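Peer 1: show me how the following folds:
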Amino acid sequence: MFLQRTVSTLARRSPARTFAIARPFSSSVARRNDKKWAPKQEGKVLPFDEIKNEDDLIAPGAKPGTVPTDISQATGLERLELIGKMQGIDIFDMRPLDASRKGTLDNPIIVTGAGDEQYAGCTGYPADSHQVNWLTVSRERPIERCNECGNVVKLNYVGPEEDPHAHDHGHGHGHPAHEEPKTFADFVKPDYWYR
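Peer 2: Reported below is the predicted structural model:
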């Protein structure tokens, strides 16, 4: 107890100037704020219908002396998502997949994706009958089947038709060619393949 009082007494008596910094960090940042780092145009909050290009997704920033909100500082896809949510539009369609039925090869569960690859979590039919199994569907392999319950999912690709890396075949940008990983299905007799 005596030691605690001594430490607190010394802390109160210690001079504050020993912790002073010669120049505050904020003045260093202000001196470094060149025009080349400034945005090309003043940001504004546009309605979702009026967003036409990336320049429309520049944030206005907070007024000096105020705390910025998410909408005043978010840019790019984050800003597009926030503006959409403000107007009731789910930009990334985060609804769960259809679990009211079991997907089959003739009538699969549709997974929409704009990328070359999409992941879908299967919890079985009826829902939550097994642990989550993550299925990977891609443009090259659009149909995948859960190995536990047999549920089938299929990719519905909605991205751009022409992918700049699609015809690359690993010869540009120093990337190796993509090779599909081997699975048990690769060793099944070709007559049983679903492709």
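
Peer 1: every contact and neighbour count from this point should use C-alpha atoms.
Peer 2: Noted.

Peer 1: now N156: how far from E81?
Peer 2: Per C-alpha to C-alpha, to the nearest Å, N156 is found 22 Å from E81.

Peer 1: now do the SS call for E81.
Peer 2: What DSSP: H, G, I helix; E, B strand; the rest coil gives for E81 is helix.

Peer 1: now do V137
Peer 2: V137 - assigned by three-state DSSP - is strand.

Peer 1: run a quick neighbour tally on it.
Peer 2: Neighbours of V137 under the rule other C-alpha atoms under 10 Å: 22.

Peer 1: sequence B follows; please return its structure for comparison with A:
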Amino acid sequence: MFMQRSAVAVARRAAVAPALRRSFATSMIRRERETKSPFWWIQWRLTDLADIKTIDDLRGPGAKPGTVPTDLEQSTGLERLEILGKMEGVDVFDMQPLDASRKGTMKDPILVRSAGDEQYAGCTGHPVDSHNVIWLTISRERPVERCPECGNVYKMEYVGPQDHHDDHHGHDHHGYEEPKNFSNFVKPEYW
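Peer 2: So this is what the prediction gives:
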């Protein structure tokens, strides 16, 4: 009985197998290269990152009806700024890793670029990966931080707008004061 069932199953597979092989065949189609760039509309919308002046410049045109939009067509805001930057070869958000080829010292710290008032830097030690990641908070008020594990020194290089923070706009930041730690009591000559 078992042999009869298996013989029937083998016969079914043999009859169907050639049809399955043929149904999944592929063919190559050669297409001529389009003379028009796929981003032709950007020439009238934006030609350069320098053309972005307002938030309205960071809205995509959307897709044509009945089509699926690309990332470039549907992105808005910071995502669109990043995509436009990548098209021009500019890393808008400076996503390169920090310099880990040397140990930062107080005289020659590892620079961390920031456009905001505060930046986080993750130290993995020197040599690299000699300890777990320790996250350091670097701010404009306190631009230099030292890793408590390996002694690596990081310094924030502010690259944002200069008029935003320098005059404080008369605000007291709602009475917030950064908490004190032992570094507040170090003699100035040791800084």
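
Peer 1: can you calculate the TM-score here?
Peer 2: The TM-score (TM-score structural alignment, normalised by the length of structure 2) is 0.69; 148 aligned residues with a C-alpha RMSD of 2.3 Å.

Peer 1: next SSE after the longest helix along structure 2?
Peer 2: If you go by DSSP state H, structure 2 has its longest helix at helix 2-23. Moving toward the C-terminus from helix 2-23 of structure 2, the next helix or strand (DSSP states H and E) is helix 42-45.

Peer 1: after that next one comes which helix or strand?
Peer 2: As assigned by DSSP H and E, the chain's next helix or strand after helix 42-45 of structure 2 is helix 71-74.

Peer 1: now that next one on structure 1. Mean distance?
Peer 2: Compared with structure 1 after fitting, helix 71-74 of structure 2 deviates on average by 1.0 Å (mean C-alpha distance after the TM-score superposition for structure 1).

Peer 1: which parts of that helix are buried?
Peer 2: For helix 71-74 of structure 2, burial by neighbour count (16 or more other C-alpha atoms under 10 Å) applies to 72-73.

Peer 1: who are the packing partners of it?
Peer 2: Contact partners of helix 71-74 of structure 2 among helices and strands, from 3 or more C-alpha pairs under 8 Å, 6 or more residues apart in numbering; DSSP states H and E: none.

Peer 1: just how off-centre is it within its chain?
Peer 2: Offset of helix 71-74 of structure 2 from its chain centre (C-alpha atoms, centre = their mean, to the nearest Å): 17 Å.

Peer 1: what span of structure 1 is that helix aligned with?
Peer 2: Mapped onto structure 1 using TM-score structural alignment, helix 71-74 of structure 2 covers residues 70-73.

Peer 1: am I right that Y120 of structure 2 sits in a strand?
Peer 2: Yes: using three-state DSSP, the assignment for Y120 of structure 2 is a strand.

Peer 1: tell me the residue in structure 1 aligned with it.
Peer 2: So, by TM-score structural alignment, Y120 of structure 2 is matched to Y119.

Peer 1: helices of structure 1, residue ranges please.
Peer 2: 2-13, 25-32, 70-73, 76-86.

Peer 1: go through the ones you listed and name the closest to T112 of structure 1.
Peer 2: Proximity to T112 of structure 1 (C-alpha to C-alpha) singles out helix 76-86 among these, at 17.5 Å.

Peer 1: now do the buried residues in that closest one.
Peer 2: 79-84.

Peer 1: list just the nearest of the residues you listed to A127 of structure 1.
Peer 2: Nearest to A127 of structure 1 out of the buried residues of helix 76-86 of structure 1 is E81 (C-alpha to C-alpha; 28.9 Å).

Peer 1: I'd guessed the closest one sits against D93; true?
Peer 2: No: taking contacts as C-alpha atoms under 8 Å, E81 of structure 1 lies outside contact range of D93: 10.5 Å.

Peer 1: and for the two, which residues touch both?
Peer 2: Residues touching both E81 of structure 1 and D93 by C-alpha atoms under 8 Å, 6 or more residues apart in numbering: none at all.

Peer 1: what sits closest to E82 of structure 2 if chain neighbours are left out?
Peer 2: Once flanking residues are discounted, E82 of structure 2 sits nearest to V92: 5.9 Å by C-alpha to C-alpha, 6 or more residues apart in numbering.

Peer 1: whoops, N152 of structure 2 was the one
Peer 2: Closest residue to N152 of structure 2 apart from its sequence neighbours, by C-alpha to C-alpha, 6+ apart: G104 at 4.9 Å.

Peer 1: what number of residues are in the vicinity of the one you found?
Peer 2: 20.

Peer 1: and if you look at A7 of structure 2?
Peer 2: Counted with other C-alpha under 10 Å, the neighbours of A7 of structure 2 add up to 10.

Peer 1: what about G104 of structure 2, distance to C123 of structure 2?
Peer 2: Look at G104 of structure 2 and C123 of structure 2: by C-alpha to C-alpha, they are 11 Å apart.

Peer 1: one step back: out of the helices of structure 1, which gets nearest to K182 of structure 1?
Peer 2: That would be helix 76-86 among the helices of structure 1, by C-alpha to C-alpha, at 34.5 Å.
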